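Engineer: Got a predicted structure plus its sequence, pasted below:
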Amino acid sequence: MSKFFQSHGFKRFMLLVGIAIALYLMRSMINIILLTFIITYLMNKLATKTTEGTRKYVPLNEKAVTVTLYLLLAGAIVAVIYKYLPIVTQQITQLFDLIASFNVNPDDNEIARYLAPTFEKIELDKYLEQGVDITLKNITNIGKIIMQILISLILSLFILLEKKRIIEFTAKFKDSKIAPLYDELHYFSRVFIRSFGKVIEAQFIIAAVNCVLSVIMLYLMGFPHLIALGIMIFILGLVPVAGVIISLIPMSIIAYSIGGLMYIVYILVMVTVLHAIEAYFLNPKLMSAKTDLPIFYTFMVIIFSEHFFGVWGLIIGIPLFIFLLDVLGVTSSETPKQKPIRRSKKQIE
């Protein structure tokens, strides 16, 4: 027992438990912590790739590129809040009204005749009233959310501008009296950035691509309230697998209201095509094959993470699970090192 408690694995496990407890105690600041990490990681990737791409033509400093990108992002956020927030609010309200007024006419066809009793039992009005109440509560806290986003943007900007100094200062703890603790924290941070950050980046890119392609297809089909639908598709696109299924429900209802059952078929074809693009093109390009979880594990992780972490759990549940798998050695996003090639004496000569 003494060997077990003194083992390296047990100490690493206890440190991980300590980190989890510390985050739980700071749960009131979890929004700022997660937003700061996500914004910092994504903006660092964008600034690095932009700098490498532009240096072929114009020599630019990475700090200047970072400041420019943050100014563009801040300007876009202000423009959206000032110009499009009233439009988005109006479209979301109209979208709720459209779904609430949905009914299946049994006289349309045989399929609708069977669907009518089912939709009467679902009682969409009650569910939508709960959804509207949740939306109104979020709108009343819009000032708090905007302040948290603003603080996260400022913190992430300072982190990226002083990235080298932060790394150099943090490295001093390696030779301090808490060197063993530093080594373990360095290991966890390296694995966390490599696994959690990679999956978050992939989720955002996939959600953005799905949002743009979906809005284009919905526009060609004559769907109303495209801005509200685009926001819904992007947010739900951050939830792996389950987000696509959840987004099918409101889109199918709107499709039936516009063009009947044939439009529902169009929606199913659109979602199938987008899922194929995600599964066979985006996922292999953006994520390692080892992070490709079975659908059963994906749903179980999403259900439990939503229960314990709320809305954030839907987005960060899978990345956290991948991080734990990486720590436990179940999967690893590191590229395996190539074995040295043995040469004969004749080849060496």
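Structural biologist: Yep, that arrived. Every value quoted in this text rests on a predicted model; they were computed, and no experiment measured them.

Engineer: use CA for all of it now, contacts and neighbours both
Structural biologist: Will do.

Engineer: Residue 180: how many residues sit nearby?
Structural biologist: Neighbour count for residue 180, taken as other C-alpha atoms under 10 Å: 13.

Engineer: ugh, wrong one, I meant residue 152
Structural biologist: 22.

Engineer: distance of it from residue 43?
Structural biologist: 12 Å (C-alpha to C-alpha, to the nearest Å).

Engineer: repeat for residue 223
Structural biologist: For residue 223, the distance to residue 43 - C-alpha to C-alpha - is 33 Å.

Engineer: Was I right to think residue 51 contacts residue 67?
Structural biologist: No. Counting by C-alpha atoms under 8 Å, residue 51 stays clear of residue 67, with 11.9 Å between them.

Engineer: Neighbour count: those two, which is higher?
Structural biologist: residue 51 (20 against 16).

Engineer: Skip the chain neighbours and tell me the closest residue to that one.
Structural biologist: Using C-alpha to C-alpha, 6 or more residues apart in numbering and skipping residues adjacent in sequence, the residue nearest residue 51 is residue 62, 5.8 Å away.

Engineer: In contact with that neighbour, which residues are there?
Structural biologist: 47, 48, 51 (C-alpha atoms under 8 Å, 6 or more residues apart in numbering).

Engineer: okay, the residues you listed in CSV with secondary structure next?
Structural biologist: Listed next are the contacts of residue 62 as CSV, based on DSSP: H, G, I helix; E, B strand; the rest coil:
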residue, secondary structure
47, helix
48, helix
51, helix
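
Engineer: from the residues you listed, which is closest to residue 111?
Structural biologist: residue 47 (52.8 Å; C-alpha to C-alpha).

Engineer: Measure how buried that closest one is and give me the count.
Structural biologist: Residue 47, neighbours per other C-alpha under 10 Å, totals 21.

Engineer: mind listing what residue 119 touches?
Structural biologist: 103, 104.

Engineer: Tell me how far it lies from residue 169.
Structural biologist: 61 Å.

Engineer: Okay, residue 41 and residue 84: tell me how far apart.
Structural biologist: From residue 41 to residue 84 the distance is 27 Å (C-alpha to C-alpha).

Engineer: One more to weigh against that first structure:
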Amino acid sequence: MHDFVSFIKRKDTQRYLALLLIIACLVILHKQLSIILLTIIFSYLSISNANRVSHRWHLPYIVVVLALYLVVVVLFFLALRFVLPVLIDQFMALPKEINRFFQTYPAIQGLADEAYKKFDILQEVIANWRVLLASGWGTVSTISRLILQVLLAAFLSFVLALTWQRLKRFGHQFLTSDYPHLFMHIYELGGTFISILGSVIEVQLKIALINSVLMVIGLFILKVPSVLVMGVLIFILGLIPIAGVLISLIPLSVVTLAANGPWGVLELWVLITIIHLFEAYFLHPHLMANRTELPVFVTFATLIIMEHLLGAWGLIIGVPIVAFFLNLIGVQRAAIADPTNQGNIENNQEV
């Protein structure tokens, strides 16, 4: 009995018990996991960037947060007003490019016709129209729910960033409660995971944005149609480490082949190679400095396993989760930076 009590009182044992408690809470709240993760990501990005601006320009923290969210809202409405119509027009032009692709390569058109006759797609649609209608309505509901989750997470992150100092003081009260060691471990584990998740997502966003801008410029020079649609696709898939590049290569190659032929595809591959060499030898060394970066095989295995366990979220947060556990067991612990700049945030003005 004495050995068991000594085992429970060990610091590492209490730490892992706190981790199990956190995981249990997340399992209970799994239906709200998307809102939780989005709120964490938005809050991290807003607090860390507001802190950098406030520290560099000596501005009040609250003013910077308000200005930051105001800029985001203005950019969002400008995108809806000017960019969205162009995206819709370019997206509606994609079927014409696909049709031109089939006309240019009749052999592929023949294979498509054979598949159409073999599977009798029209009869399948007629026979299963109720299922297809329900599936389409389910897709619309899913998109609507996703938009609501993003808006709710953005609002929660705004409130959290604005009241960050008060929230920190409230959280520190648990360290003087009847269970200070438990909450200390929860505080440390939660802070470490949020720092890793936020820093990895922030770097991935920067890399995806730079790559998307360079790719849009390159696609425009190569006269690839629907460049803005392709740019949005590249940016979204760019949030998936390594695998996103391979996935985006398929639609890009098909559209380029339809518009510019085999030589256009070759030019596209040269463009992608140049941009990703620039990413590998310049962006990653500068932006990923002091961050945990996994080997390529481990990254692919992580994406496959995490996608199976967590769905689409696993493709985005799978690498940060593995980095967190590597840090927990003491592997690559020194490679993780302190991206939240907590010490500087504390020096900012309080709400």
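Structural biologist: Looks like it arrived, so ask away. None of these values were measured; they are calculated from a predicted model.

Engineer: care to give me the TM-score?
Structural biologist: Superposed pair, TM-score by TM-score structural alignment, normalised by the length of the first structure: 0.81. Supporting alignment: 321 aligned residues with a C-alpha RMSD of 3.3 Å.

Engineer: distance of residue 54 of the first structure from residue 70 of the first structure?
Structural biologist: In terms of C-alpha to C-alpha, residue 54 of the first structure sits 17 Å off from residue 70 of the first structure.

Engineer: circling back: what is the nearest of the contacts of residue 62 of the first structure to residue 106 of the first structure?
Structural biologist: Comparing these against residue 106 of the first structure with C-alpha to C-alpha places residue 47 closest, at 55.9 Å.

Engineer: Alignment lookup: the closest one to the second structure.
Structural biologist: Using TM-score structural alignment as the criterion, the counterpart of residue 47 of the first structure in the second structure is residue 50.

Engineer: ok, residue 156 of the first structure - contacts?
Structural biologist: 36, 37, 39, 40.

Engineer: now for it: what does it line up with in the second structure?
Structural biologist: Checking TM-score structural alignment: residue 156 of the first structure goes with residue 157.

Engineer: Which residues belonging to stretch 212-221 of the first structure are considered buried?
Structural biologist: 214, 215, 218 (16 or more other C-alpha atoms under 10 Å).

Engineer: And residue 54 and residue 70 of the first structure? Which one has more around it.
Structural biologist: residue 70 (18 against 13).

Engineer: I'd say that one and residue 157 touch.
Structural biologist: Yes. Using C-alpha under 8 Å, residue 70 of the first structure makes contact with residue 157 at a distance of 7.4 Å.

Engineer: Show me whatever sits in contact with both of the two.
Structural biologist: Joint contacts of residue 70 of the first structure and residue 157 (C-alpha under 8 Å, 6+ apart) do not exist.

Engineer: how far away is the closest residue to residue 313 of the second structure other than its chain neighbours from residue 104 of the second structure?
Structural biologist: Leaving aside its sequence neighbours, residue 313 of the second structure sits nearest to residue 307 (C-alpha to C-alpha, 6+ apart; 7.0 Å). Using C-alpha to C-alpha, residue 307 of the second structure is found at 37 Å from residue 104 of the second structure.

Engineer: Same question for residue 288 of the second structure.
Structural biologist: 44 Å.

Engineer: Show me which of those two is the more surrounded one.
Structural biologist: residue 288 (19 against 15).

Engineer: number of nearby residues for the nearest residue in space to the more buried one that is not next to it in sequence?
Structural biologist: Leaving aside its sequence neighbours, residue 288 of the second structure sits nearest to residue 203 (C-alpha to C-alpha, 6+ apart; 6.7 Å). Using other C-alpha under 10 Å, the number of residues around residue 203 of the second structure comes to 19.

Engineer: Check the one 5 residues further on too.
Structural biologist: Residues near residue 208 of the second structure, counting by other C-alpha under 10 Å, number 23.

Engineer: Can you give me the distance of it to residue 110 of the second structure?
Structural biologist: 38 Å.

Engineer: cool, and residue 248 of the second structure?
Structural biologist: Counting by C-alpha to C-alpha - residue 248 of the second structure and residue 110 of the second structure are separated by 26 Å.

Engineer: Which residue of the two possesses the greater neighbour count?
Structural biologist: Neighbours per residue (other C-alpha under 10 Å) separate residue 248 of the second structure from residue 110, with residue 248 holding more: 18 against 12.

Engineer: Just the buried residues of the one helix or strand the more buried one maps to, please?
Structural biologist: According to DSSP states H and E, residue 248 of the second structure maps onto helix 243-278. For helix 243-278 of the second structure, a neighbour-count test (16+ other C-alpha under 10 Å) marks 243-245, 248, 252-253, 255-261, 264-265, 267-268, 271-272, 275 as buried.

Engineer: If you count contacts, what does that helix end up packed against?
Structural biologist: helix 94-104, helix 180-221, helix 227-238 (3 or more C-alpha pairs under 8 Å, 6 or more residues apart in numbering; DSSP states H and E).

Engineer: quick one: that helix to chain centroid distance?
Structural biologist: The chain centroid and the centroid of helix 243-278 of the second structure are separated by 23 Å under C-alpha atoms, centre = their mean, to the nearest Å.

Engineer: try stretch 230-249 of the first structure
Structural biologist: 11 Å.

Engineer: Let me see the residues that make contact with stretch 75-88 of the first structure.
Structural biologist: 227, 228.

Engineer: Mind listing what's buried along it?
Structural biologist: So stretch 75-88 of the first structure, judged by 16+ other C-alpha under 10 Å, has buried residues 77, 88.

Engineer: can you give me the end-to-end distance of that stretch?
Structural biologist: 18 Å.
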